[in-house]
Structure formats: structure tokens, C-alpha cells
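Please find the sequence and the predicted model below.
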Amino acid sequence: MRLFRFLGRLLLLLALLAGGLVFDGYRQLHEPLRVDGWQTIEIAQGETLAGVLADMQTRQWLPSARAAFYLRLYVRWRALGARIRTGEYGLDQNQTLLDALELFMSGRTIVHELRIVEGWTFAQALQAIRANDMIRQTLAADATADAIMAAIGAPGIAAEGRFFPDTYRFPKNSTDVALLRQAYAAMQKTLAAEWEQRAPDLPYASPDDALIMASIVEKETGVPAERAQIAGVFVRRLQLGMRLQTDPTIIYGLGSAFDGNLRRLDLTTDGPYNSYTRAGLPPTPIALPGRAAIHAALHPDDGKALFFVSRRDGTHQFSETLEQHDAAVRQYQLPAQPRQDARPDVNPEANSKPASPSRKKKQQGP
């Protein structure tokens, strides 16, 4: 009898202990983390749950020292195994240890953002990528544009204009190459879709020509309603064999030598991007155009304007004839700022007489 009483008491004690452990474990796993505000934690490749819990204990985020023990028991009981996933996670005081475990297993890592702006050059986009601390840099600091294109799987293609301006979201330690591949693929997809729906009878031999035109439109105006009008001016000039005579192409060709002012010498010095001395489109885009500019290049306005001049308020005055354009230049440009660099209004080639479509000085980049 005494043996049975002892065993009964022992079983009762064990049951009470087990119940106490279950209750304490439940409380520990459901108690809020001791996180001050919002904090981040990184799980490295190959790191175990025990290592993550040790890190959290070191930071004093756990409800108690025994909380880690209970979580490991819970993982074994539920046969969850080592299912935590690599990445950067965000935790706050509203989460429990079970919430943290579910988060680590879900792979819902913190997402960072990088914005590539319409009208940026490739160099500016690359600079933004290299300046972002959340992106792992794998490209050499002195890597050429050609080397970068080869690294993303597009060898032999000029880098300028090939990356779609957008806001890109990525987890910490995404590589520069991965981000560039994503932006390149987005531009390829966008250009192909817009090319498929293009207007008829455009003077483009390929989608690349449309991309070049879109980059010029992007640099010429930030006014949505004007994009198709400006594209229309340039398309008609191409169709008539007139030179584009657009300042942004020259500015791009000058590169770092551009000091904010265009001079007569800049307009008359021949070069691949001088649309005053050369007919047709420049050899590459001059910026990263957005979808609206691409659409405008492929759906230009069907008016008759061949010229436009800045009104100095962000908009432009469009003209059909050289006489109208000269009057607009006198109205909007000359009274406010007499020109010191007196660019020629008339193309020296006989009879065409196209004046510069844009009479403003545009900075390269945003």
C-alpha cells in the first residue's frame, strides 16, 4: 500500500511539474519580446535556430533565459525541423517568440527600395546602386559599361537607356548584378510591349530607334501632355530629312565637359551626338526613358509643328513655320535673357531652314 501511495504521489508530482512546465512554456512563448521599438536581425546562410536564439538572448530580447529552451522543445514537438530561412527580419515588442519563429520560417524578409528616376543616365543609375548600403557590390569599382553589360548577360549592347526607371524592392544583400538584370529585363519587356502596339509609318528601323527617340523626349520635357507633341516634332523632322537640332543630345555628348551652358562652339563642333551637325538619330539613347516617353515616341502627335521653344515655365510653344518659331523665340526667350551664344536659327543646308526645336539649356540628369 505504501508503495502505491508513493507512486501515486510521485505521479501527481510529475503531473503537477509537467503542467507547470506546460503553463510556463505557454506563457513564455506567448509573452511579448523585449524589443525596444523596431529592430532588425539577420539570419546568415546555414545559421541554426539555436544560433538565432543565442543572438536574441545576447540582445536581451527574449522574455527570459528559459524561453529559448521552450521554443526548442516546441520545434521538436511540432517536428518543424530547421526551416528558418536566410535574410533580414524586423521585430518589435508586439511580437511573441512564436511570432518570431513563424516569421523566420516564412522568409518574409525586410524589403528595401531603390528608385531609378526617369531621365537619369546609366552612370547616374549605377551611382545610385553603388551608393546603396543594402546592395552587395560585386562589380569592380572601375568596371566599364561594356563589362557590366557582359556581367548581366547582355554583351555587346550599349548600356545607355537599357534600364527601366522604376522603384525596385529587394532584400538586403541583393547584388548589384541582380538589380541591374531586373531593370534591364523590365526595359526589354516594356519596349517590346510598346513596340507591338506602335502607330503605323514611323521612321524607326527597330525598337532601338524608338528607345533613342524616347530618351530624347524624356530629356526635352517633364510635362505629360507635351510628350507626344515633342515626339511628333522630331518624327516629322526625321521624315522630312531635317536635323533634330535638340540640345540634350549635345549635352550628353559633352559629358562632364558640360558646364551648364551651350555655346556656339558646342553647336558647331561635330560629334556623334551633335544633332545640329548630323542628320538622323544619335547612336544610342541619351538617358533612361520611362514608359510614358516610350509610348509617346511610338504614338507621336499627328500635328504639323516642326519647332518648339521653351516658355520658361516648364512648357513649350509649338510652331509650324520658321516665321512663327522666330516670333515665339523673340517672345519667350530674347526679352528675358538676351543670348550671348547666338546660335544660328537656320540650318546651313539649302532650303530646309529648320530652326532648333528647343531653345532652352537643359542640365544632364534630373
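Perfect, I can see it now. Computed from a predicted model, the values in this text were never measured in an experiment.

can we go C-alpha only for contacts and neighbour counts from here?
Will do.

for the residue nearest to Trp61 when sequence neighbours are not counted, helix, strand, or coil?
Counting by CA to CA, 6 or more residues apart in numbering, Trp61 lies nearest to Arg34, which is 4.5 Å off, once chain neighbours are set aside. State at Arg34, reduced to three classes by DSSP: H, G, I helix; E, B strand; the rest coil: coil.

ok, Arg34 touching Ser64?
No: assessed by CA atoms under 8 Å, Arg34 is found out of contact with Ser64, at 9.3 Å.

Looking at the two now, which is surrounded by more residues?
Remark: of Arg34 and Ser64, Arg34 carries more neighbours, 19 against 15, as counted by other CA atoms under 10 Å.

need the contact list for the more buried one.
60-63, 93 (CA atoms under 8 Å, 6 or more residues apart in numbering).

Helices of the stretch 101-250 of the chain, residue ranges please.
122-131, 145-151, 176-196, 207-220, 227-240, 247-254 (DSSP state H, counting those that start in this stretch).

Can you check which of the ones you listed gets nearest to Ala287?
Proximity to Ala287 (CA to CA) singles out helix 207-220 among these, at 5.2 Å.

what packs against the host helix or strand of Leu13?
Element membership of Leu13, judged by DSSP states H and E, is helix 2-30. Applying 3 or more CA pairs under 8 Å, 6 or more residues apart in numbering; DSSP states H and E, one finds that helix 2-30 contacts helix 67-77, helix 97-106.

now those helices as TSV including mean neighbour count and distance to Pro338?
Listed next are those as TSV, based on neighbours: other CA atoms under 10 Å; distance: least, CA to CA, whole Å:
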stretch	mean neighbour count	distance to Pro338
helix 67-77	17	76
helix 97-106	17	65
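
Save the ones you listed as CSV, and put in distance to Gln124 too.
Shown next, in CSV, are those (distance: least, CA to CA, whole Å):
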stretch, distance to Gln124
helix 67-77, 47
helix 97-106, 35
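
Can you tell me which of those helices is nearest to Asn261?
That would be helix 97-106 among the helices and strands packed on helix 2-30, by CA to CA, at 54.7 Å.

Pull the contacting residues for the residue nearest to the spatial centre of the chain.
Centroid-nearest residue in the chain: Ile116, 2.9 Å away (criterion: CA atoms, centre = their mean). For Ile116, the contact set (CA under 8 Å, 6+ apart) comprises 125, 128, 164-168.

Pasting the second one now:
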Amino acid sequence: MSKLFKRLSVMLLIVIIISSFMLWYQYNVFLKTPLTLTPDNATFEIKPGSNIRQVASQLEAKKLIPYGQLFLVYARLQGSAGHIKAGEYQLEPGIKPDELLKKFTAGQVLQYQLGIIEGKRFRDIVADIHSNPTIEKTLAADDFQTIMSKLGADAGMQPEGWFFPDTYHFPRKTTDLEFLKRSHKAMQDYLNKAWEGRVSNPTITTPYQALILASIVEKETGLPEERPLVARVFLNRLEKGMMLQTDPTVIYGIGDKYDGNIRKVDLQTDTPYNTYTRFGLPPTPIATPSKAAIDAVMHPAVSNALYFVATTPGGASQFSETLDQHNQAVRQYILNRKKAMEQKP
């Protein structure tokens, strides 16, 4: 009986050793084997509140790994089980379970992007947000009327011009309000920084006035390198008490009725934005200004020019100090435009 017990004990020990070796071998093969990716499972979402056991089960259910329990064991051995972060993850070809766990604990979630383009109006920005399928919509149409108070700004402030043009990267389910907060803060930060380093000008006494003028420069500039000169023209006009007389402000005042053409009656019809009928700056920006436009207002070119007009359609501008010089430049522009039309096939 004693010999039989010893034999059974030896056999049991051998079975345990072999089983342990097989488990160890299977565990190591598991860690070195890339996930099985298909077009249907190349992204993986960890929902808020999920624990490591649920994540491991999901990975197995999606056939990304053969054994969810091994992933669970590995995460616990690494001390990472309680550190996974919710979000949507892009799974790259060749990724292994250990790399996947690092991605989950680092929160390397899939990023989407949306750009705010300089020169756009706030309503265009809102439309782009609404059409982006990865941004979660939490704001109703009426909320955009009071959006500035939701962003922590003065409730009476208008949103036009207050969102920084850039390409923003963000994870899925970022809300529309979160996106706007980020862009608004970026504009605040840049405007304040630029204001601190500005060249002082008696006609622009607040950062908001600089933002308004920058939006006009943005819409009036055909060539980026002309922004400082265009800014100087408008500053010179303000200093001399002249009207700005800039078409983009008139167009903004027309609103939805603008059909692509600006007529004499439009220039004569008074609105808060008609700089042909009113002196000074319009009450708000008319578009989203770029960094370059803001910089141009803060550091304008040195010039006595009071007028400018394009030399050719879409070409460089001719800057003039007197009305006679400007009228001559306008006549030359009309002549150049006529020649260009005649040369078209």
C-alpha cells in the first residue's frame, strides 16, 4: 500500500509539473502571439465603469485573443488591472497582449480631428460640429444663443471671432461644449499673449477691439504677407477719424440676404456693421481671425497708406497714401480686369 501511494504521488507530481509547464508555455505563447485583427474588430471600446474581467471577456468574445483568462492573469500580475482607461482604441496590426495592456493603461485612445478654418463665421463652426459624427451633441439650437455664458464668459458677449482656428484632435464622444471650450480658451490665451507684446496704438485700447480689427484684416487680405500693411491702413484711417469703408463688414451686416453681390444700395443701407455709414469699428468681429491677422494688428507695418486695391483679380494690392493715387490704382485694376476677361477662351 505504501509503494502504491508513493507511485501515485510521483505520478501526481509529474502530472502537476507537466500541467504547470504546459500552462507556462501556453501563457508565454499567448503573450508573444499578435492579436487576430479583422476589419470588424480593428477598434475596441472600453466603456466607462468596465473592469479588467469584463474587458478580458470582450477581447475573447471579439476573437481578438483566444483566452480572456490569460489576459486577466497577465494584467493582475503586472499590477495594471485597476488602471485601464475607458475609451475607443485603434488596434494596430501585429499588436500583442502586453502592448495592448500598455495602451489601455496609458489611455492611448483613438483620436479624431476637426479643423476651424480662419475666416469662418461662428455659424459655420457650429454647422461643422453638428456634421461631425464623432462629436457628441449636447447643445440645443437655443443653447448657441447663450453659448458664451456656458463657456464662462460675459453673458452679453457675442461668440463671433472667439474660437481659435486650428486642427483639433479629440476622442470619440467629446461633447460639442467641450470642443468649443477648448477652442475658446485657445483664442483667449493667444489674444492675451499677443496683446501683452503689442505695439501700442491709440485707437485700439482693448484686446477685443484688436480681435474685431483682426477679423476685418482676415477677410480683406488676399495675400498673407499683406496683412501687416492692411492692418496699418485701417489703423491709419481710425487715427484720422475716417470711416473704415470695408466691404466684408457690410456683407456681414446683410446676413443671410447676401447673394454674392454687393450693390450701391447695400453700401448706403445703414446697419451696425456698415462701415460706409458708421465711423469706428463694428460692434463685434465678423469672422474667425488667424494668428497672422491678430499679429498684424498687434505689429502693423510702418506706412502712411490710407487706401489699397488689388492690382489684378486675386493679385497683390496697390497701397496708396492719397485718394488721387488710389483712384488711379482703381482705374488700373478695372483695366487689368477687363484685359483678363478678354483673354479668357
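It's in. Keep in mind the model is a prediction, meaning the values are calculated, not measured.

before we move on, the earlier item: now tabulate the helices of the stretch 101-250 of the first structure in a markdown table and tack on distance to Asp55 of the first structure and mean neighbour count.
Compiled in a markdown table, those are given as follows (distance: least, CA to CA, whole Å; neighbours: other CA atoms under 10 Å):
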| stretch | distance to Asp55 of the first structure | mean neighbour count |
| --- | --- | --- |
| helix 122-131 | 29 | 16 |
| helix 145-151 | 37 | 17 |
| helix 176-196 | 29 | 18 |
| helix 207-220 | 50 | 26 |
| helix 227-240 | 55 | 22 |
| helix 247-254 | 51 | 23 |
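
do you know which of those lies nearest Phe6 of the first structure?
Closest among the helices of the stretch 101-250 of the first structure, once you apply CA to CA, is helix 176-196, at 68.3 Å.

That closest one vs the second structure - mean distance after superposition?
Superposed on the second structure, helix 176-196 of the first structure shows a mean distance of 0.9 Å to its aligned residues (mean CA distance after the TM-score superposition for the first structure).

can you give me how far the next helix-or-strand element following the helix holding Leu13 of the first structure is from the chain middle?
Following helix 2-30 of the first structure in sequence order, the next helix or strand is strand 38-43 (DSSP H and E). Between the centre of strand 38-43 of the first structure and the centre of its chain there are 25 Å (CA atoms, centre = their mean, to the nearest Å).

Tell me which residues are up against strand 38-43 of the first structure.
52, 85-93.

Pull the contacting residues for the residue lying closest to Ala316 of the second structure once chain neighbours are set aside.
Leaving aside its chain neighbours, Ala316 of the second structure sits nearest to Ala310 (5.6 Å; criterion: CA to CA, 6+ apart). Going by CA under 8 Å, 6+ apart, Ala310 of the second structure touches 316-318, 333.

Tell me which of the helices and strands packed on helix 2-30 of the first structure sits nearest to Asp259 of the first structure.
Per CA to CA, nearest to Asp259 of the first structure of those: helix 97-106, 51.8 Å.

Mean deviation, the closest one versus the second structure?
Counting by mean CA distance after the TM-score superposition for the first structure, helix 97-106 of the first structure comes out at 1.7 Å.

residues in the second structure aligned with that helix?
Under TM-score structural alignment, helix 97-106 of the first structure corresponds to residues 97-106 of the second structure.

Tell me which of the contacts of Arg34 of the first structure you also see in the second structure.
Among the contacts of Arg34 of the first structure, the ones still in contact in the second structure (both residues aligned by TM-score structural alignment, their matches' CA atoms under 8 Å) are 60-62.

Please convert the buried members of these into PyMOL selection syntax.
Here is the PyMOL command that selects only those of these that count as buried (16 or more other CA atoms under 10 Å):
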select buried, resi 61+62
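
which one of the kept ones among the contacts of Arg34 of the first structure is nearest Leu10 of the first structure?
Closest to Leu10 of the first structure, out of all of these and judged by CA to CA, is Leu62, at 32.8 Å.

is it true that that closest one touches Val52?
No: the pair Leu62 of the first structure / Val52 is not scored as a contact, 11.2 Å apart, by CA under 8 Å.

how near is Leu53 of the first structure to Val35 of the first structure?
Here Leu53 of the first structure is placed at a distance of 14 Å from Val35 of the first structure (CA to CA, to the nearest Å).

do Gln57 of the first structure as well
Gln57 of the first structure is 11 Å from Val35 of the first structure, by CA to CA.

now Met105 of the first structure, nearest residue through space, not along the chain?
Met105 of the first structure sits nearest to Ile84 (CA to CA, 6+ apart), 4.3 Å away.

In three-state terms, how would the one you found be classified?
coil.

for Tyr89 of the first structure, same thing?
Under three-state DSSP, Tyr89 of the first structure comes out as strand.

list the contacts for it?
40-42, 103-104, 108-110.

Next: Ile286 of the second structure.
So Ile286 of the second structure contacts 121, 160-161, 212, 215-216, 248-249, 252 (CA under 8 Å, 6+ apart).

try it again with 10 Å
Residues counted as contacts of Ile286 of the second structure (CA atoms under 10 Å, 6 or more residues apart in numbering) are 119-122, 160-161, 211-216, 218-219, 248-253, 273.

Tell me the buried residues within the contacts of strand 38-43 of the first structure.
52, 85-92.

how far away is Ile116 of the first structure from Asp302 of the first structure?
31 Å.

ok so Asp270 of the second structure is a helix residue?
No: assessed with three-state DSSP, Asp270 of the second structure is coil; it does not lie in a helix.

that older thread, now the contacts of strand 38-43 of the first structure as a markdown table including distance to Phe69 of the first structure?
Converted to a markdown table, those look like this (distance: CA to CA, whole Å):
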| residue | distance to Phe69 of the first structure |
| --- | --- |
| Val52 | 13 |
| Arg85 | 20 |
| Thr86 | 22 |
| Gly87 | 23 |
| Glu88 | 23 |
| Tyr89 | 22 |
| Gly90 | 22 |
| Leu91 | 20 |
| Asp92 | 21 |
| Gln93 | 20 |
